[in-house]
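Trainee: Test case, fold it:
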Amino acid sequence: MEAVIRTVSANDGVNISYSVFDGASPAVVILHGLAGSSREFVPTARTLSGRKVVLIDQRGHGLSTRLPADTSREAFVGDVVRVIEVEEFDAVDLVGQSMGAHTAMLVAAARPDLVRRLVLLEANEGGGLPEDHAALGDFFRSWDVPFTTRESASAALGVGPLAQAWVADLQERQDGFYPRFDPDVMVAAVSAVAHPRWEEWQAVAAPTLVVYADQGMFTEEQKNIFVSRGPNVLRVDLADASHDAHLDAFDQWIVALHNFVNAR
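Mentor: So this is what the prediction gives:
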């Protein structure tokens, strides 16, 4: 199953790229995490054959505008709404991982008419410390860009699933290979997630699946509090999985996703 890549202009002129895998409604719309891209979820999309699937490159990521001026949560939410409305979908099954899950949660709260079911992989209400966000930017700036080859990038970044996703997504230019994101934009985007959004989370009306990894980002206390405050939540835990469980616990992730979005 091959995708058609489309682009839409957001309200502020930012170009949002997204891939559409054809199939039946209701559509499944998937949002990647910080410093990722829709490419990470192509294997997930292919398991949903028979359903229309849309993978969005969020602003500042993938094939979308790399240096957007607006990195607010509202801008990210508006981009998703724009894609759904341009495609003229009825309510969709909205899926997100990490920062993409945070975006999905806010979309479901703001536009309940557009979200039939909600799936959050490794999500919470928001948070994080400024020093952690700064450290993340320092890490991205430490990359010896441009990499001369994908092989040299792989050697520098490591062989883990997330590192290999970054390598696969590098943009080839005349002088080498570059990441498809800017460190300063990533810091600005993740910093906007720092404000907890309990009010929005508690306002989500759609049935929600929250998926956590046993070796993920959140403590058991954080997981329990988040799930307990959601109005209509099912929790699934993945074993031997990281924050990027869609990459390193793929089979478990697919079972959890399919069981929920295909339920009657």
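Trainee: okay, CA-based contacts and neighbour counts for the rest of this
Mentor: OK.
Trainee: mind checking the SS state of Arg6?
Mentor: strand (DSSP: H, G, I helix; E, B strand; the rest coil).
Trainee: Let me know whether it touches Ser17 as I believe.
Mentor: Yes. Here Arg6 reaches Ser17: they are 5.8 Å apart, a contact under C-alpha atoms under 8 Å.
Trainee: Which of those two has more residues huddled nearby?
Mentor: When neighbours are counted by other C-alpha atoms under 10 Å, Arg6 and Ser17 differ, and Ser17 comes out ahead with 22 against 13.
Trainee: roughly how far apart are the more buried one and Ser38?
Mentor: Using C-alpha to C-alpha, to the nearest Å, one gets 9 Å for the distance from Ser17 to Ser38.
Trainee: list residues touching both of these two?
Mentor: Jointly contacting Ser17 and Ser38 under the rule C-alpha atoms under 8 Å, 6 or more residues apart in numbering are 56-57, 62.
Trainee: Quick check: of these, which has the highest neighbour count?
Mentor: Ile56 (30 neighbours).
Trainee: before we move on, what SS does the residue nearest to it when sequence neighbours are not counted have?
Mentor: Among residues not flanking Ile56 along the chain, Tyr18 sits closest, at 4.3 Å (C-alpha to C-alpha, 6 or more residues apart in numbering). Put simply, Tyr18 is strand when judged by three-state DSSP.
Trainee: Could you report the neighbour count for Glu85?
Mentor: 12.
Trainee: want to try a markdown table for the shared contacts of Ser17 and Ser38, with distance to Leu114 as columns?
Mentor: As requested, the shared contacts of Ser17 and Ser38 are exported to a markdown table (distance: C-alpha to C-alpha, whole Å):
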| residue | distance to Leu114 |
| --- | --- |
| Ile56 | 16 |
| Asp57 | 19 |
| Gly62 | 24 |
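Trainee: Out of those, list just those in strands.
Mentor: Counting by DSSP state E, these place Ile56 in strands.
Trainee: closest to Ala194 among the shared contacts of Ser17 and Ser38?
Mentor: Asp57 (21.3 Å; C-alpha to C-alpha).
Trainee: show me the contacts for the closest one.
Mentor: Contacts of Asp57 by C-alpha under 8 Å, 6+ apart are 16-18, 31-32, 37-38, 63-64.
Trainee: what about 10 Å?
Mentor: By C-alpha atoms under 10 Å, 6 or more residues apart in numbering, the contact set of Asp57 is 7, 15-19, 30-33, 36-39, 63-65, 79-80.
Trainee: another one to check against the first:
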Amino acid sequence: MGEARRAVTVEDGTTISYSVFDGADPAVVILHGLAGSGREFIPTAHALAPRRVLLIDQRGHGLSTRMPAEVSRAAFVNDVARVIEAEGAQPVDLIGQSMGAHTALLVAAAHPDLVNRLVLLEGNEGGGSAEEHAALGDYFRSWETPFSSREEARELLGGGPLARAWAADLEEREDGLYPRFAADVMVRAISEVAVPRWSEWESITTPTLVVYADGGMFTEGQKAEFVARGKNAKRADLTGATHDAHLDAFDQWSAALRGFLIAR
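Mentor: Next up is the predicted model:
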């Protein structure tokens, strides 16, 4: 499964970097969550063979522009549309996790012609308080950078699957290893997700799989309401999993994906 790194520069000058894994169309486009990158989903890309898979580093993340001037939801949506169009891949199957799920939802609402099927992992209509978002920024600023090694980073960040993913994605500089994102940009980006987007969600008629983890960030009431208000949504639940279920419940996650996107 060959991999190529590509990039597009969008109207505001932001460069969006992404990986393409060769395969058959329709392509699958995957969007990571806050402070992540497409690298987290390389195992998912392999699990979706023989499909073509695009892993996008959303603006402010990974190898895309680190300090974009614009972090509105509309800017994130436009980035995804530009990548899909640049690849001549439409319509695609679109997957997003957490903030990436929110982006994917808005892409499907704004560009229904670009999205064939939609998968939302640990996502909803939006929300979160200013206090919660500020606390995230404080957490990212607390990282004792630069890290001297990826092993040290994994240990200091908690040692779990998410810590391993963050450590694997660190940028190597002369004096050590640094995250590929800026805390202030993360706060600005997630703050834009605070406004609930029920009207967009309720407008989507694209077949949608909503995937939740039993140890994720949403209550049962929130899960049930979100799925019930979807026009064409069905739900899958992963057990023994967290908000980052693509990392810590991979077998269940990949089976649910393949059942929805491939075994048809």
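Trainee: Superposing both, give me the TM-score.
Mentor: With the length set by TM-score structural alignment, normalised by the length of structure 1, the two chains reach a TM-score of 0.99; 264 aligned residues with a C-alpha RMSD of 0.7 Å.
Trainee: Find the residues that touch each one of Arg6 and Ser17 of structure 1.
Mentor: With C-alpha under 10 Å, 6+ apart as the test, Arg6 of structure 1 and Ser17 both reach 56, 83.
Trainee: What's the local residue count around the nearest residue to Val14 of structure 1 once chain neighbours are set aside?
Mentor: Closest residue to Val14 of structure 1 apart from its sequence neighbours, by C-alpha to C-alpha, 6+ apart: Thr65 at 5.8 Å. Neighbours of Thr65 of structure 1 under the rule other C-alpha under 10 Å: 20.
Trainee: Thr65 of structure 1 and Leu129 of structure 1: what is the separation?
Mentor: Taking C-alpha to C-alpha, one finds Thr65 of structure 1 at 27 Å from Leu129 of structure 1.
Trainee: Check the alignment and tell me where Gly78 of structure 1 lands in structure 2.
Mentor: In structure 2, Gly78 of structure 1 lines up with Asn78, judged by TM-score structural alignment.
Trainee: just checking, its match is part of a helix?
Mentor: Yes. Secondary structure of Asn78 of structure 2 (three-state DSSP): part of a helix.
Trainee: Surely it touches Glu11?
Mentor: Yes. With contact defined as C-alpha atoms under 10 Å, Asn78 of structure 2 and Glu11 form a contacting pair (9.2 Å).
Trainee: quick revisit: between the shared contacts of Ser17 and Ser38 of structure 1, which sits nearest Ala155 of structure 1?
Mentor: Looking across those and measuring by C-alpha to C-alpha, the closest to Ala155 of structure 1 is Gly62, at 21.8 Å.
Trainee: ok, now which ones touch the nearest residue to the closest one once chain neighbours are set aside?
Mentor: Among residues not flanking Gly62 of structure 1 along the chain, Ser37 sits closest, at 5.0 Å (C-alpha to C-alpha, 6+ apart). Residues near Ser37 of structure 1 by C-alpha under 10 Å, 6+ apart: 18, 31, 55-64, 165-166, 169, 180-181.
Trainee: swap in Ile225 of structure 1?
Mentor: Contacts of Ile225 of structure 1 by C-alpha under 10 Å, 6+ apart are 124-125.
Trainee: So it belongs to a helix, correct?
Mentor: Yes. Per three-state DSSP, Ile225 of structure 1 lies within a helix segment.
Trainee: For the most centrally placed residue in structure 1, give its distance to Val95 of structure 1.
Mentor: What sits nearest the mean C-alpha location of structure 1, by C-alpha atoms, centre = their mean, is His32, with 2.0 Å. Counting by C-alpha to C-alpha, the separation of His32 of structure 1 from Val95 of structure 1 is 9 Å.
Trainee: shared neighbours, the two?
Mentor: Contacts common to His32 of structure 1 and Val95, judged by C-alpha under 10 Å, 6+ apart, are 55, 101, 103, 121.
Trainee: In contact with the first one, which residues?
Mentor: It refers to Leu55 of structure 1. Residues near Leu55 of structure 1 by C-alpha under 10 Å, 6+ apart: 3, 5, 17-21, 28-32, 37-42, 44-45, 95.
Trainee: Need the buried ones from these selected in PyMOL.
Mentor: Under the burial definition 16 or more other C-alpha atoms under 10 Å, those of the contacts of Leu55 of structure 1 that qualify are selected in PyMOL by:
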select buried, resi 3+17+18+19+20+21+28+29+30+31+32+37+38+39+40+41+42+44+45+95
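Trainee: Excluding chain neighbours, what is closest to His243 of structure 2?
Mentor: Using C-alpha to C-alpha, 6+ apart, the closest residue to His243 of structure 2 is Gly216 (4.2 Å).
Trainee: on that earlier part again, please flag which of the shared contacts of His32 and Val95 of structure 1 sit within strands.
Mentor: Mapping these onto strands (DSSP E) picks out 55, 121.
Trainee: Closest to Glu200 of structure 1 out of the shared contacts of His32 and Val95 of structure 1?
Mentor: For the shared contacts of His32 and Val95 of structure 1, the nearest to Glu200 of structure 1 is Thr103 (10.9 Å; C-alpha to C-alpha).
Trainee: Give me the distance between the spatially closest residue to that closest one that is not a sequence neighbour and Gln58 of structure 1.
Mentor: In this structure, Thr103 of structure 1 finds its nearest non-sequential neighbour in Val77, 5.9 Å apart by C-alpha to C-alpha, 6+ apart. Distance of Val77 of structure 1 to Gln58 of structure 1, given as C-alpha to C-alpha: 10 Å.
Trainee: so what sits against both of those two?
Mentor: 100, 103.
Trainee: Mind checking which of those two has more residues around it?
Mentor: Set Val77 of structure 1 next to Gln58 and count neighbours by other C-alpha under 10 Å: Gln58 wins out with 30 against 21.
Trainee: Most neighbours among the shared contacts of His32 and Val95 of structure 1, which one?
Mentor: Thr103 (30 neighbours).
Trainee: For that residue, give me its contacts.
Mentor: 31-33, 58, 73-80, 94-97, 109, 120, 123, 193.
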